[in-house]
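>>> have a look; sequence and predicted model below, questions after that.
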Amino acid sequence: MSSCTLPPPVYPRGYRTSRGEHPTERFCSVTTPTALTLPQATGRFGDFTVIDVRTPGEYASGHVPGAHNIPLDRIDEAAPALGSAAARGPLLIVCASGARSAKGCERLAALGVEAATLEGGTSAWAAAGHPVERPAGARTPWPMDRQVRLAAGSLVALGFTAGLVWPPAHWLSGLIGAGLVFSATTNTCAMAALLSRLPRNRPPKDAVPLQETLRRLAGRGRPGE
């Protein structure tokens, strides 16, 4: 693999990878997520195995051509197959906006699998005029972050309104606020995990099963190879 010309991220003094290399010595040795802009990614798009970590419903509504769907909450299970794919070439993790893909990269780095995240995600990809793939007749669910905002806002409004009649209901608004603070502090989102289980966010009947996706990744980097 040729050396990477992308600007390297900043690392602590004396930082070394598990291979004993400095992170800038080799692109695929980076254990802290590398964020690529859309021009940087498209300039060498053919080099990447693309992993979409959105829910199956979001993925079916439109995804980067050739991307494999591995929901964020299944990353640990997929790590061995992703490690096999990463050994053959770089991984590019995408989501709707770049937030979940960054989390996925961080988790993979902790498991010893190196990957880059796409800034702006699928939204930036589509906004730039690049094509997206979607099954015929696929539904278009809202992005998960939008679903979370709707659910959290609705519960806060419900707690406030109900509290006008029954004051203890104000605790609901307070609990949701505390949950959002905890989510930001820990960089996790329990509400997103719950919403991902709703029928509209689950795989369509004709979706490729996760185990088949993992088999493909373990054996070859991209569909059709």
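Noted; the coordinates are in hand. Numbering: from 1, shown residues only.
>>> going forward, measure contacts between C-alpha atoms and count neighbours the same way
Will do.
>>> look up how far Leu155 lies from the residue lying farthest from the centre of the chain.
Checked against the mean C-alpha position of the chain, the extreme residue using C-alpha atoms, centre = their mean is Val165, at a distance of 41.4 Å. Counting by C-alpha to C-alpha, to the nearest Å, the separation of Val165 from Leu155 is 16 Å.
>>> next up, a structure to set beside the first:
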Amino acid sequence: MMPIATITPIDAKRAISAGATLVDIRDPDEHARERIPGAVNIPLARVGDVSTAAGPIIFHCKSGMRTGTAAQALADAAHGRPCYILEGGMDAWKKAGAATQIDHKQPITVMRQVQLVTGSLVLLGTVLSLTVAPAFMALPAFIGAGLMFAGATGWCGMATLLSTLPRNRRAPMA
């Protein structure tokens, strides 16, 4: 099958004005925090739901990395309709001077929360192992093992735990 073509932010704006559907494949928490106006949020895991979109489809993520990696799945989900990947994702969209909507009331993404908590625990365990007792090195080792497990399986226990916090259970904004 032919690879999915990319489209610049300027050309994407024109296509959207002409009736193309902009589909944000990021997770709902990412979309709720910042989004391109008018974009429909269909996370990559549910990209098959895109069949309800009308006209050409333009897929986007934050940087273009996820859409590039999933290009074949995105093309398959379009079922032969014209589809494109927004070159450089939302980052390029903003760099081109196009507007996004930011909802500062939404929490930062769960993955950023995981990075903050993980980094803090590794730093804490390292400092405690150097200043209090070497046994505290078990904390960064445990965190490292958890990260390796998350990378190998695609399931992150810390992300699951953080997503249950009341602030992260807010209903995403449309």
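Perfect, thanks for sending it. Quick caveat: nothing in here was measured; it's all calculated off a predicted structure.
>>> TM-score for this pair?
With the length set by TM-score structural alignment, normalised by the length of the second structure, the two chains reach a TM-score of 0.65; 167 aligned residues with a C-alpha RMSD of 3.7 Å.
>>> quick check, central residue of the second structure?
Centroid-nearest residue in the second structure, with C-alpha atoms, centre = their mean: Arg26, separated by 3.7 Å.
>>> in this structure it contacts Ala45, no?
No: counting by C-alpha atoms under 8 Å, Arg26 of the second structure stays clear of Ala45, with 9.3 Å between them.
>>> counterpart of the residue nearest to the centre of the second structure over in the first structure?
Using TM-score structural alignment, the equivalent of Arg26 of the second structure in the first structure is Arg54.
>>> what do we get in the first structure for Asp91 of the second structure?
Using TM-score structural alignment, the equivalent of Asp91 of the second structure in the first structure is Ser123.
>>> Asn41 of the second structure now?
Applying TM-score structural alignment, one finds that Asn41 of the second structure aligns to Asn69 in the first structure.
>>> wait, its match sits on Tyr59?
Yes: contact status for Asn69 of the first structure versus Tyr59: in contact at 6.8 Å, counting by C-alpha under 8 Å.
>>> who touches both of those two?
Shared contacts of Asn69 of the first structure and Tyr59 (C-alpha atoms under 8 Å, 6 or more residues apart in numbering): Asp52.
>>> residue boundaries of the helices in the first structure?
Ranges of helices in the first structure, per DSSP state H, are 38-42, 56-60, 75-88, 99-110, 121-127, 144-165, 170-186, 190-195, 210-219.
>>> mind listing what's buried in the fifth one?
If I follow you right, that is helix 121-127 of the first structure. By neighbour count with 16 or more other C-alpha atoms under 10 Å, helix 121-127 of the first structure contains the buried residues 121-125.
>>> just to revisit the earlier point, now do the same contact list for the match of Asp91 of the second structure.
Residues near Ser123 of the first structure by C-alpha under 8 Å, 6+ apart: 96-97.
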